[in-house]
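Novice: Predicted model follows, preceded by the sequence.
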Amino acid sequence: MCGRFALTATPDQTAALFGLAELEDFPARYNIAPTQPVLMTLAGPPRMPGSNLPDRQAMLVRWGLIPAWVKDTREFPLLFNARSEGAVEKASFKAAMRHRRALVPASGFYEWRQAGDKGAGGKKGQPYWIRPKHGRLVAFAGLVETYAEPGGSEMDTGAILTVHANADIAHIHDRMPVVIAREDFDRWLDCRTQEPRHVADLLRPVQPDFFEAIPVSDLVNKVANTGPEVQERGVIGPEPERVRRQKPGADESQMTLF
């Protein structure tokens, strides 16, 4: 899945890759969690002839998408991930898939190898820092939805699309974020001429050997730990027995944190 990620590149590096105007300064973030603000890139407004405006725009959104039709957010699940295989049909995501596709700058993400039955007293599992082998920024496929709160104010919210894991990640978790290649940025962001069916081919696992998985300590488990120490190499525990658990009546289309 993608329940934590990091963005440690500088604003200049981020702006250069995503074709953005100069970004305001922001610190390296080593442990980004749901409900926190995240940087996303969307297509900019149509350019007028001779305009110097950038083709893309950056915005901060709350990580956890809230569809426009939700009446009470207290009774709505936290949608920080969206399964790409059915997003265009899901009521929660279909409007964003058609009108507000985005790119999420990231230096990598964290995943937890399951450690058996947590309900029987097991631990959360071995965490891994999963980063591109080339060491540079990547773009996760994202969705943005603007939610109008009852008081009249608006809140931009978003989710990260996921896909079944490739062979490099599957031994840790069965899902991974969708990675959009740089040459596909324009097509993914173009919601004016590219319908969801036109970009469906981009919703696939990244090629093998793109990522490397580094075991880290359980410091990353706590949102309060935000320094680079969360990415320091840790000790790999024994391979656990994989146990699949699902609460009675649970809907597999809704994401859990890990």
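Specialist: Happy to help now that I have it. Residues are numbered from 1 along each chain as shown.
Novice: C-alpha only now, for contacts and for neighbours.
Specialist: OK.
Novice: and the helix or strand hosting residue 128, what does it pack onto?
Specialist: Here residue 128 is covered by strand 125-132, with elements defined by DSSP states H and E. The contact analysis (3 or more Cα pairs under 8 Å, 6 or more residues apart in numbering; DSSP states H and E) places strand 125-132 against strand 108-114, strand 211-215.
Novice: what about those, which gets the closest to residue 152?
Specialist: strand 108-114 (34.5 Å; Cα to Cα).
Novice: neighbouring contacts of the closest one?
Specialist: 1-7, 124-132, 137-138, 171-173, 240, 242-243, 258 (Cα atoms under 8 Å, 6 or more residues apart in numbering).
Novice: Mind checking which of those residues are buried?
Specialist: 1-7, 124-132, 137-138, 172-173, 258 (16 or more other Cα atoms under 10 Å).
Novice: Next one: the closest residue to residue 171 other than its chain neighbours relative to residue 169, how far apart?
Specialist: In space, and not counting its chain neighbours, residue 171 is closest to residue 113: 7.6 Å by Cα to Cα, 6 or more residues apart in numbering. Distance, residue 113 to residue 169, using Cα to Cα, to the nearest Å: 10 Å.
Novice: So which bits of the helix ranked longest in the chain are buried?
Specialist: Determined from DSSP state H, the single longest helix within the chain is helix 11-18. Using 16+ other Cα under 10 Å as the burial criterion, the residues of helix 11-18 that qualify are 11, 14, 15, 18.
Novice: putting a second one here so we can go through both:
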Amino acid sequence: MCGRYAVTTDPARLATEIDAINEVTGLPRSETPPQQPLDGLATGDQPPSRWENYNVAPTSTVLTVVDRHAPDSGATGPDVPARRIRAMRWGLVPPWAKEIGKGALFNARAETAATKASFRASVKSKRCLVPMDGWYEWRTATGDDGKVKKVPYFMSPADHTRLFMGGLWSVWHPTDADPSDPPLLSCAILTADAVGPLREIHDRMPLIMPVQWWSAWLDPDAPAPADMLAPPSPALADAIEIREVSPLVNRVANNGPHLVDAVS
């Protein structure tokens, strides 16, 4: 599964990196806003971006990448979908839901999503990418005192590049909403069977989406090839560095770059 991750980009920077249109306005909303420590900043240093979050949890507002047609497409002829950066709630709310709920749909199993009522419409035409620096997972271990405990690990690319995970998204309108109110955009991160050394930490992992697959994955006018929903290749898994990190990450209110530092 993927229930916590870190990301250090913002909408404008991400849009520049991948040549996309930035449709994000304002700052992220979260039930547990990141508490970025500002102590220790040298003179002239910039404080962390409000989008920089080392402990992203479900129900947070997160960045996503989609390919969508312009709102007025078709009026003046054929339209090619454009790559766009959008902010969404992490925890997919199906269009038919009567209320938002508690955010339990933050993950979707890649091998069964197309058959699940909550996800199958999104699999057809609302697929996205979720950018992140890396994700956390917990492995069960026995301590020196003989007690079972959960040990946190952080998985990230060894070359420090950014990861993009396959995801699904949805549009939801409250039943009593004003017609002029914007809908809620929400998403879920796809997971697959873990491969390679990642299996030693957890039996599931987020679905890494290599850049050469982006266009086909994001295409709103065609179904995604079935092989894109398969577990990542061993080569992708081998490029992921695994390190044990501090149990401070267990508390969502904790935030900052120290959370991804390896423990000695």
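Specialist: Okay, I see it. These numbers were taken from a predicted model, which means no experiment stands behind them.
Novice: Any idea what the TM-score is?
Specialist: The TM-score (TM-score structural alignment, normalised by the length of the first structure) is 0.79; 226 aligned residues with a Cα RMSD of 2.6 Å.
Novice: how about the helices and strands packed on strand 125-132 of the first structure in JSON lines, adding mean neighbour count and distance to residue 150 of the first structure?
Specialist: Formatted as JSON lines, these follow (neighbours: other Cα atoms under 10 Å; distance: least, Cα to Cα, whole Å):
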{"stretch": "strand 108-114", "mean neighbour count": "23", "distance to residue 150 of the first structure": "34"}
{"stretch": "strand 211-215", "mean neighbour count": "19", "distance to residue 150 of the first structure": "42"}
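Novice: Quick one, which of those strands gets closest to residue 222 of the first structure.
Specialist: Closest to residue 222 of the first structure of these is strand 108-114 (Cα to Cα; 12.4 Å).
Novice: so where is that closest one in the second structure?
Specialist: Alignment of strand 108-114 of the first structure against the second structure: residues 134-140, by TM-score structural alignment.
Novice: Superposed on the first structure, what's the mean shift for the matching stretch?
Specialist: Following the fit onto the first structure, the mean deviation recorded for stretch 134-140 of the second structure is 0.8 Å by mean Cα distance after the TM-score superposition for the first structure.
Novice: Show the contacting residues for the nearest residue to residue 24 of the first structure once chain neighbours are set aside.
Specialist: Spatial nearest neighbour of residue 24 of the first structure, excluding adjacent residues (Cα to Cα, 6+ apart): residue 11 at 7.0 Å. Shown in contact with residue 11 of the first structure (Cα under 8 Å, 6+ apart): 22, 23, 24, 25, 26.
Novice: Closest one of those to residue 51 of the first structure?
Specialist: In terms of Cα to Cα, no member of the contacts of residue 11 of the first structure lies closer to residue 51 of the first structure than residue 22, at 16.6 Å.
Novice: That closest one in helix, strand or coil?
Specialist: Following DSSP: H, G, I helix; E, B strand; the rest coil, the label given to residue 22 of the first structure is coil.
Novice: how near is it to residue 44 of the first structure?
Specialist: From residue 22 of the first structure to residue 44 of the first structure the distance is 14 Å (Cα to Cα).
Novice: now residue 216 of the first structure
Specialist: From residue 216 of the first structure to residue 44 of the first structure the distance is 38 Å (Cα to Cα).
Novice: which of these two has more neighbours?
Specialist: residue 216 (22 against 15; other Cα atoms under 10 Å).
Novice: Matching that one against the second structure, which residue comes up?
Specialist: Residue pairing (TM-score structural alignment): residue 216 of the first structure is matched to residue 245 of the second structure.
Novice: check contacts around that match.
Specialist: With contacts defined as Cα under 8 Å, 6+ apart, residue 245 of the second structure is in contact with 152, 153, 154, 259, 260, 261, 262, 263.
Novice: Let's see that with 6 Å instead.
Specialist: Contact analysis of residue 245 of the second structure by Cα atoms under 6 Å, 6 or more residues apart in numbering lists 152, 153, 261, 262, 263.
Novice: Residue 176 of the first structure now?
Specialist: With Cα under 6 Å, 6+ apart, residue 176 of the first structure has these contacts: 1, 162, 163, 165.
Novice: excluding its backbone neighbours, what's nearest the last one?
Specialist: In space, residue 165 of the first structure comes closest to residue 175 once its chain neighbours are excluded; the distance is 4.5 Å by Cα to Cα, 6+ apart.
Novice: neighbours around the counterpart of that neighbour in the second structure, how many?
Specialist: Under the alignment defined by TM-score structural alignment, residue 175 of the first structure corresponds to residue 204 in the second structure. Per other Cα under 10 Å, the neighbour tally for residue 204 of the second structure reads 18.
Novice: What separation do you get for residue 204 of the second structure and residue 257 of the second structure?
Specialist: Per Cα to Cα, residue 204 of the second structure is found 25 Å from residue 257 of the second structure.
Novice: do the same with residue 210 of the second structure
Specialist: In terms of Cα to Cα, residue 210 of the second structure sits 26 Å off from residue 257 of the second structure.
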